[in-house]
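A.B. asks: what's the 3D shape of this:
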Amino acid sequence: MDRSLFLARLLGPTFVAVAFGMLINLGMYESMIAEGLHPGVLFYLSGLLSLLAGLAIVNLHNRWQMDWRVIITVLGWLMTIGGIFRIVLPQIAIGVGSTIYSGRTSTVVVALITGTLGAFLSFRGYMRRA
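C.D. replies: Modelled structure (predicted):
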C-alpha cells in the first residue's frame, strides 16, 4: 500500500474520533487542555510523543507535491516542530497553546478543523480506486 494512503487511513479516523470526543465532551476536553498546558511531565511527554510521531511521518513521507498528500507532510513537520518547542522552549509552547485554547469557542473551532481534516484524509485514504 502507498505510504500516503496508509498515513491517511491512520490519521484520518484518529482526527475524526478526537474531534467527536472534543465536541461531545467539551467541558472535559477543556479541563484536559488546561491541565496539559502546565509545565510538568505530561507536557514533556506530549512533546516527546509529538516529536517522535512527527519524525516518523517526515522520514516516511516527506513529499512536497502539490496535491492532497502534502497535507500529511505538513502535519508531520508541524508535529515535529511542536514537539521540539514543547521540549526545548516549554514556556513559549504553553503561551501559544493558551492563546489557541483561550475559550469554548476556540475549542469548538479546533475540533471542527480537526474533524474536517480527519474526514478529508479518511475519504482520500479509503475512497475506492478504479
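A.B. asks: going by C-alpha atoms from here, please, whenever you check contacts or count neighbours.
C.D. replies: Will do.
A.B. asks: which residue ranges form the helices in this protein?
C.D. replies: Using DSSP state H, the helices found in the chain span residues 3-24, 26-36, 41-60, 70-88, 90-100, 104-126.
A.B. asks: save those as TSV, and put in mean neighbour count too.
C.D. replies: Written out in TSV, the entries for those read as follows (neighbours: other C-alpha atoms under 10 Å):
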stretch	mean neighbour count
helix 3-24	18
helix 26-36	14
helix 41-60	18
helix 70-88	20
helix 90-100	15
helix 104-126	18
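A.B. asks: identify the residues contacting G36.
C.D. replies: 42-43 (C-alpha atoms under 8 Å, 6 or more residues apart in numbering).
A.B. asks: now show me the structure for the sequence below, then we'll compare the two:
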Amino acid sequence: MNSTVRISRIVSIYYLITGLGFSLSSDYYVTMVAHTSSDPVLINLSGMVHFFIGMTILVHHFKWKKPLQIAVSLSGVFFLLKGVFLIVLPELTLQTGNNPAQSPWIMSISFIGVGLLVGYFAYFRKYEDK
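C.D. replies: Here you go, the predicted model:
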C-alpha cells in the first residue's frame, strides 16, 4: 500500500467521524464554533495539533497528479493553514465562528461527503502511485 492510499484511508475516516459528530452533537458544535469564552491555551494547542498533522502529511506526501493525491495533499494544506492561523492570528481565526456557512448540518454534509468520496477511492478503487 502506498503513502497516498494509507494517508487517504486515515483522512477519510477522520472526515466521516467529524461529519457524524456535527450531525449527532450539533448543539455542542454550535457552541464550539462560536468560540465563546475560549481558553487561549487550548486554542494554541489546537493550532499546534493542526500544524503538526498538516506538516506530517505534507512532508510524507506532496503529490499533485491524481485526484486522490490532490485530496491528500489538500487535506495536509488545510490542516497546516488552520494550525498556522490559530497560532499566528487567533483572534481573527476565531471570528470566523460567526459565519452562517458554518451551520452544523452544512458542516456535517460536507465532511461526510468528502469522507465518502475520499474513502471510496482509498478503500474500493485500485490505485497505483505513479
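A.B. asks: structure 2: which residue goes with T114 of structure 1?
C.D. replies: Taking TM-score structural alignment as the alignment basis, one finds that T114 of structure 1 is matched in structure 2 by F111.
A.B. asks: name the nearest residue to its match, sequence neighbours excluded.
C.D. replies: Distances taken as C-alpha to C-alpha, 6 or more residues apart in numbering place G19 nearest to F111 of structure 2, at 4.7 Å, with adjacent residues excluded.
A.B. asks: need the contact list for that neighbour.
C.D. replies: The neighbourhood of G19 of structure 2, defined by C-alpha under 8 Å, 6+ apart, consists of 107-112.
A.B. asks: ok, so of those residues, who is nearest L58 of structure 2?
C.D. replies: The shortest separation between L58 of structure 2 and any of these is 20.5 Å, and it belongs to F111 (by C-alpha to C-alpha).
A.B. asks: how far away is that closest one from A122 of structure 2?
C.D. replies: In this structure, F111 of structure 2 and A122 of structure 2 are separated by 16 Å, where distance is defined by C-alpha to C-alpha, to the nearest Å.
A.B. asks: again with Y14 of structure 2
C.D. replies: Between Y14 of structure 2 and A122 of structure 2 the distance, using C-alpha to C-alpha, works out to 13 Å.
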